[in-house]
Structure formats: structure tokens, C-alpha cells
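Novice: Coordinates only, no sequence provided:
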């Protein structure tokens, strides 16, 4: 079993209900932001970092994403019959992702700054971590409402509480998924087990991260990307 992540799960199966009419005829990852589909902004981060296997889960209007990514080498995990949430979706994709830790990445954010996958890989220590979350200080989390999700102690362990926002990107070991009885479940179930053992870690991202979960997020992302001449 490998100890360094060489596979990535793209979460692309959500309904995008906060986008309103924009998702009436397409899934959220296909909404244009700065002239290209939102999912392409995630792929830009991945393309700058060497990963052998990428899997995207599909549910709502899956043909749009499948057609867009045709020929890219990205594999698909079909959830057309039942959306499985993040935990169930990751478990269903494991035959394609393989053994060992994997990256998981949401497809509803835009990044401006250092490569976030490289930051995670550089800080990953499987001897003391079961998951490493990339979190964003509130002042760098554009278009995000709320007080944050996690705090980080002096040795890098995460605990729940107002502070930093989870970015939707992490490295996680997947062995614990098979012991969870539910078919559809959130990765929070697995995180809670890791928290109890002191093996959920987190680091802070120094660049800007834009939550593009709403129409307002599109404008915010385009403003940030414009400032960065992207």
C-alpha cells in the first residue's frame, strides 16, 4: 500500500440548489466562471501537480460533465441511481482510486495563490495523520458566510470550532470507510473517528479561496481572478 497520495476524488455529484436557475439545465461544476466551467478551475490546480488517477463522481445531469471531460483520462463513478454524499461517494470510487491515501477535492471553489495540492503533499505525514485538511483563514475565504469550521493547535491537530474554513480539499486515508454501515453518509462520520484519536490534522492556506456555491460567488471569483490577471 502506498503512503503518499497518487489518486484524487473530484466531488461533482451535487445538485447545486443554491445556484437557483443556473443549474436548471446543467450541473453546478459546468457553470461558467471567468469564461470556463467551474470544474476546469479545479482541474487547473490538479494539472499543476502530478497525480496518476483522477475519479469524478456524477449524479445530477451527468452527461454534461462526462462529455466535457471525455478524452481527459478522468474516470467516472456513477451515482445516477442514488447520491451517496461525500463518504459514501468516496467509498464507491475506491475500486478506481486504489489503496492508500487519496486527495479529495470539491469542485465549487476558485483558488488564487500557491498550489493547494502541493501544500498538502509537502505537509502530509502518514505516521501521525489519518487526514490532513486544507483550511482557509476567514480573511482569505471570499464569499463564505459563517465563523469557520476548525481550529488548529500548536502541533497541527484539528478540532471543531470557529476559526478556519474547510476548503473542500484534503488528503485522507480510506481504510475506515468500510466499517461504516450506512450506504450514503458524510465524511464527517470518518473525521469524527479521527478526531477522537487525535489523527485529524489541518494546515492553513495562505492565498485566497472563493466559495462559488451561489450566484454571488461567481462574481466574487471573477473579481479575484481578475485581480490576479488569470
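Specialist: Ah, there it is. Treat the numbers as computed from the prediction; the structure is a model and nothing was measured. Numbering: from 1, shown residues only.
Novice: For the rest of this, base every contact and every neighbour count on C-alpha atoms.
Specialist: Noted.
Novice: helix, strand or coil for the residue of the chain most remote from its centre?
Specialist: Computed with C-alpha atoms, centre = their mean, the residue of the chain farthest from its C-alpha average is residue 154, at 24.8 Å. Assigned with DSSP: H, G, I helix; E, B strand; the rest coil, residue 154 falls in the coil class.
Novice: Would you tell me which strand is longest in the chain?
Specialist: For the chain, the longest strand by residue count, based on DSSP state E, is strand 164-172.
Novice: which other helices and strands contact that one?
Specialist: strand 102-106, helix 116-123, strand 131-137, strand 150-152 (3 or more C-alpha pairs under 8 Å, 6 or more residues apart in numbering; DSSP states H and E).
Novice: Take this one as well and set it beside the first:
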């Protein structure tokens, strides 16, 4: 199984303004807890993981919040590196094996996301596995879906399921991508071309907390009984 977890926590949170004028998005509270702590909960039930969070915008606050948690903060300076570049930059800390990756701007109601991902991980067939959820079980994420699945679970961009921000990735193809700053989409494109990017359905509820108005929706979801 993957032995490391990358938490994406470096972004500017422009869609979350004005809340992000004074703090980074991963530290915005939802139901009394910072978003990044909701993200860290998604590793529950797994053996201890080497965990790295990248940081750029208001990095001092991210570092202070995570002090004493065992999470290593990898600062990106002078420029932000985006998700793919941030992952590549953190590889010396994460190691060479497959890596759990997790956005820090969502909340979940249901089983721990990374445990669900691991149940579907097959490194013989897969270079990447995305955790996706049906639009009916999504909150704060309008539209008809991000990815279409074939009969075997391979993904292509299109209507179908929403990507939740949780994934397992092999990282060897990162060396092929021109950087230093680039999106993880560049890695996905290579995996799709090789027919080795798959999706695992998430059975619970998920809320994208990308805008201030999504906070109330996320808190209501977390109070949903019997999820």
C-alpha cells in the first residue's frame, strides 16, 4: 500500500475571499475544525503514513497549525508550484512509492476516504486511482460530473462522477513533465493515454468547500444522520 500522504495546502484560496484575506483556505473552520484537519481525518484506519503538506500562501499559519502533528510542511518559494509541481517538489520527503494525495478544501460524511481508495487500488493495472462520487451525493459542486467511467473503471474527462480531491498516484511519470509549476492534470493525461487511470466510487456524502457559501452546506451535510 502507499506509505505516504501529500496534503495540498499551498493555494491562494481566491474563491474563498474575503475569508482568505486573513488566513489560508486549509485553516478555514467548518463545524469548529479547520479544513485541513477534516482532510487528515480521511487517513483514519490506515497504518501511520509519512505525511507532507505543501505551503505557500500564509505558510507561517499552516506551519504553526500543524506543529506537533507529525506532518512535515514543505514550503514552496519563491513561487507556488500548483498540484503537480508541488507533488514533484515533495518527492524527496514522500519517497518513491505510490502516494495518497488529498485536497484540503472538502469535507466528508461516510467512511474514511483513503481507506475506500485503498480497497480499490491495484498497482498491477493502475498508475492512478481517483476517488469519485455521484452528483447526487455531492454538495457545493454543480454540474453533471468530472469523469466518465468505462466498464472496467477507467476514466476519461466527461459527465458522470465528481472527483473528490482524493487519489493514489504513482509518481514516476512526473519526471516527464516540464515544470517547475504544473497541474496534476498533466500527470493524469499521461495515465489516461496509457489506459491506467481509474476511479473508485465513494459511498458516502462529499462537499466541496471552495466558496464561503459552501460552509453552511458542508456543516448541514456533516449533521446528516445515518450516512
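Specialist: The structure has been received and is ready for your questions. Note that this is a predicted model, so its numbers are computed, not measured.
Novice: Any chance you could compute the TM-score here?
Specialist: Here the TM-score for the pair of chains, by TM-score structural alignment, normalised by the length of the second structure, is 0.97; 227 aligned residues with a C-alpha RMSD of 1.3 Å.
Novice: Have a look at how far, on average, whichever helix or strand comes after the longest strand of the first structure is from the second structure.
Specialist: Note on strand 164-172 of the first structure: by DSSP states H and E, the next helix or strand toward the C-terminus is helix 188-197. Here the mean offset of helix 188-197 of the first structure against the second structure after fitting is 0.7 Å, by mean C-alpha distance after the TM-score superposition for the first structure.
Novice: Please pull up the equivalent of residue 6 of the first structure in the second structure.
Specialist: Aligning on TM-score structural alignment places residue 6 of the first structure opposite residue 3 in the second structure.
Novice: Tell me how many other residues surround that match.
Specialist: Residue 3 of the second structure has 17 neighbours, counted by other C-alpha atoms under 10 Å.
Novice: still on that earlier bit, now tabulate the helices and strands packed on strand 164-172 of the first structure in TSV and tack on mean neighbour count and distance to residue 172 of the first structure.
Specialist: Listed next are those as TSV, based on neighbours: other C-alpha atoms under 10 Å; distance: least, C-alpha to C-alpha, whole Å:
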stretch	mean neighbour count	distance to residue 172 of the first structure
strand 102-106	23	6
helix 116-123	16	11
strand 131-137	25	4
strand 150-152	21	16
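Novice: Can you tell me which of the ones you listed is nearest to residue 170 of the first structure?
Specialist: strand 131-137 (4.4 Å; C-alpha to C-alpha).
Novice: Give me the angle between the closest one and strand 164-172.
Specialist: Here the directions of strand 131-137 of the first structure and strand 164-172 differ by 150 degrees (axes from the mean of the first three to the mean of the last three C-alpha atoms, to 10 degrees).
Novice: what span of the second structure lines up against strand 131-137 of the first structure?
Specialist: With TM-score structural alignment as the criterion, strand 131-137 of the first structure aligns to 128-134.
Novice: The match of residue 6 of the first structure contacts residue 101, correct?
Specialist: No. Using C-alpha atoms under 8 Å, residue 3 of the second structure is not in contact with residue 101; the gap is 11.3 Å.
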